[in-house]
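Novice: heads up, no residue letters with this:
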């Protein structure tokens, strides 16, 4: 009787090939039914890059306002000086404020920036400093010095310090260009109109940054309050 092996081997090969084709087909079908979810990573950014000359950023911000479309854009508003919360509405150009950025500044000490998302309305923007204080106190602290910086910053914010360093607003290019000409406004930088809320980074240009955009020193003594 002849051995079955030589005749069964091609059958196995055919069966394996058919199974492989079936697996590839199944994976293709599943891929169409369940497409990969976008990662959500975005390169949109408002504000200067680390190490960027301030003059170059100011020119870049000005260029971002050119155009003739009438769509609304997200834009970063940077000031010539830090503001007390009650002055926020006057520096928004009447536009919808979406974020308020605070920083309690201490000479030669690196203090944290706090960004507060706000609903529509000037009152909530003015009250955002207290929210910023709560955000600061809720974050973990790494050492005793940083714990003191957080405590000092929170106390100053609650006291209504001149600690507002930027706003994110939404408006048309013509309205943003008008805002950029107002007293106390150092720069207005707009994103493309298709930028998605919550999908872009924001780093304000601080009033005391005049050369390169770099972190300041962190060797200064901490005040009592």
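Specialist: Thanks, I have it. Everything numeric in this text was worked out from a predicted model, so none of it was measured. Numbers count the residues shown, from 1 in each chain.

Novice: only C-alpha atoms for contact and neighbour calcs from this point on.
Specialist: OK.

Novice: Nearest the middle, which residue of this structure would you pick?
Specialist: Closest to where the C-alpha atoms of the chain average out (Cα atoms, centre = their mean) is residue 201, at 2.4 Å.

Novice: That one reaches residue 44, doesn't it?
Specialist: Yes - Residue 201 is within contact range of residue 44, at 6.5 Å (criterion: Cα atoms under 8 Å).

Novice: Distance check, the closest residue to residue 51 other than its chain neighbours against residue 142.
Specialist: Closest residue to residue 51 apart from its sequence neighbours, by Cα to Cα, 6 or more residues apart in numbering: residue 213 at 4.8 Å. Distance of residue 213 to residue 142, computed by Cα to Cα, to the nearest Å: 25 Å.

Novice: ok, structure two:
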């Protein structure tokens, strides 16, 4: 073999590495696209992808989920983040009364037999002003979805945006709070609160992956039907 000839093995090795790297890049891009699409899909996985998941597992019987929640509550005196899930969607004013120091709100426009998106909004400050700002952010997200999508998904997002424009929109389905055992027990006993699930101590709202139990999930945590008409 002359000095100008090259052993084909290193060349094939380099080509193999390039093919492998290219395949990995494609796989990552596909995964990112899938997560993005699922995050904004009505009834899909939670938008917030954190270290600790709060909410029922997909398809989990509601009775089983509710039965395991007391074990999640902290020992007395320990302050933790917790997901407060509601029996029905409430307004920002009602949410401010229920949990004035909430750190995150989960919005969902209720339309009978229509899958609408869960929209997760961290709260800056507290009380009704922060919740009002969060509702405006949910409105902007719905408007963006209506412009980006086509067909029924676009129509659903437009219907959501129309609902969010109303100041009395009952569209908060869950809240994230930070409280100790006494505070969480008080919230769990409040009329309209369906379930309270606590995260381990030291977990912040930004580290949570949320998938709240929906008011119309009576028997199992399955996606609601999507065969109903949209409001005009």
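Specialist: Nice, thanks for sending it over. Every value quoted in this text rests on a predicted model; they were computed, and no experiment measured them.

Novice: Which residue of the second structure is paired with the residue nearest to residue 51 of the first structure in the alignment?
Specialist: Aligning on TM-score structural alignment places residue 213 of the first structure opposite residue 221 in the second structure.

Novice: quick one: residue 13 of the second structure and residue 19 of the second structure, what's the gap?
Specialist: From residue 13 of the second structure to residue 19 of the second structure the distance is 10 Å (Cα to Cα).

Novice: can you give me the helices in the first structure?
Specialist: Along the first structure, the stretches classed as helices by DSSP state H are 5-33, 54-63, 122-126, 128-138, 144-158, 173-180.

Novice: what sits against whatever residue of the second structure lines up with residue 104 of the first structure?
Specialist: Matched by TM-score structural alignment, residue 104 of the first structure corresponds to residue 109 in the second structure. Contacts of residue 109 of the second structure were listed using Cα atoms under 8 Å, 6 or more residues apart in numbering, and they are 89, 116, 117, 160, 163, 164, 170, 171, 172.

Novice: cutoff 7 Å now
Specialist: 116, 160, 163, 171 (Cα atoms under 7 Å, 6 or more residues apart in numbering).

Novice: got the angle between the longest strand along the first structure and helix 173-180?
Specialist: In the first structure, with assignment by DSSP state E, the single longest strand is strand 72-83. Comparing the axes of strand 72-83 of the first structure and helix 173-180 via axes from the mean of the first three to the mean of the last three Cα atoms, to 10 degrees yields an angle of 10 degrees.

Novice: and strand 72-83 of the first structure, which stretch of the second structure?
Specialist: With TM-score structural alignment as the criterion, strand 72-83 of the first structure aligns to 79-90.

Novice: who's in contact with the matching stretch?
Specialist: Counting by Cα under 7 Å, 6+ apart, 54, 170-180, 192-205, 212-213, 215 sit against stretch 79-90 of the second structure.

Novice: The helices of the first structure: which one's closest to residue 217 of the first structure?
Specialist: The closest of the helices of the first structure to residue 217 of the first structure is helix 144-158. By Cα to Cα, the value is 14.2 Å.

Novice: Identify the residue range in the second structure corresponding to that closest one.
Specialist: Taking TM-score structural alignment, helix 144-158 of the first structure hits residues 151-165 over in the second structure.

Novice: cool, and stretch 15-25 of the first structure?
Specialist: Going by TM-score structural alignment, stretch 15-25 of the first structure sits over no part of the second structure.

Novice: So for that stretch, what gets flagged as buried?
Specialist: Buried residues in stretch 15-25 of the first structure, counted by 16 or more other Cα atoms under 10 Å: none are found.

Novice: ok, now stretch 204-219 of the first structure?
Specialist: For stretch 204-219 of the first structure, using 16+ other Cα under 10 Å, the buried residues are 204, 205, 206, 212, 213.

Novice: And it, end to end?
Specialist: 23 Å.

Novice: Could you do stretch 109-129 of the first structure as well?
Specialist: 20 Å.

Novice: and what of stretch 35-54 of the second structure?
Specialist: End-to-end distance (Cα to Cα), stretch 35-54 of the second structure: 18 Å.

Novice: ok, now stretch 118-128 of the first structure?
Specialist: OK, stretch 118-128 of the first structure end separation, Cα to Cα: 7 Å.

Novice: What range does the helix ranked longest in the second structure cover in the first structure?
Specialist: Ranked by number of residues, the top helix in the second structure under DSSP H is helix 8-40. Mapped onto the first structure using TM-score structural alignment, helix 8-40 of the second structure spans no residues at all.

Novice: to the chain's geometric centre, what's the distance from that helix?
Specialist: With Cα atoms, centre = their mean, to the nearest Å as the basis, helix 8-40 of the second structure stands 28 Å off its chain's centre.

Novice: Over to stretch 144-162 of the second structure?
Specialist: 18 Å.

Novice: Quick check: buried residues in it?
Specialist: Quick answer for stretch 144-162 of the second structure (16+ other Cα under 10 Å): 145, 146, 153, 154, 155, 156, 157, 158, 159, 160, 161, 162.

Novice: Next up, the contacts around the fourth one.
Specialist: The one in question is residue 154 of the second structure. Residue 154 of the second structure sits in contact with 145, 146, 147, where contact means Cα under 7 Å, 6+ apart.

Novice: if you set the cut-off to 10 Å instead, what comes out?
Specialist: 142, 143, 144, 145, 146, 147, 148, 160 (Cα atoms under 10 Å, 6 or more residues apart in numbering).
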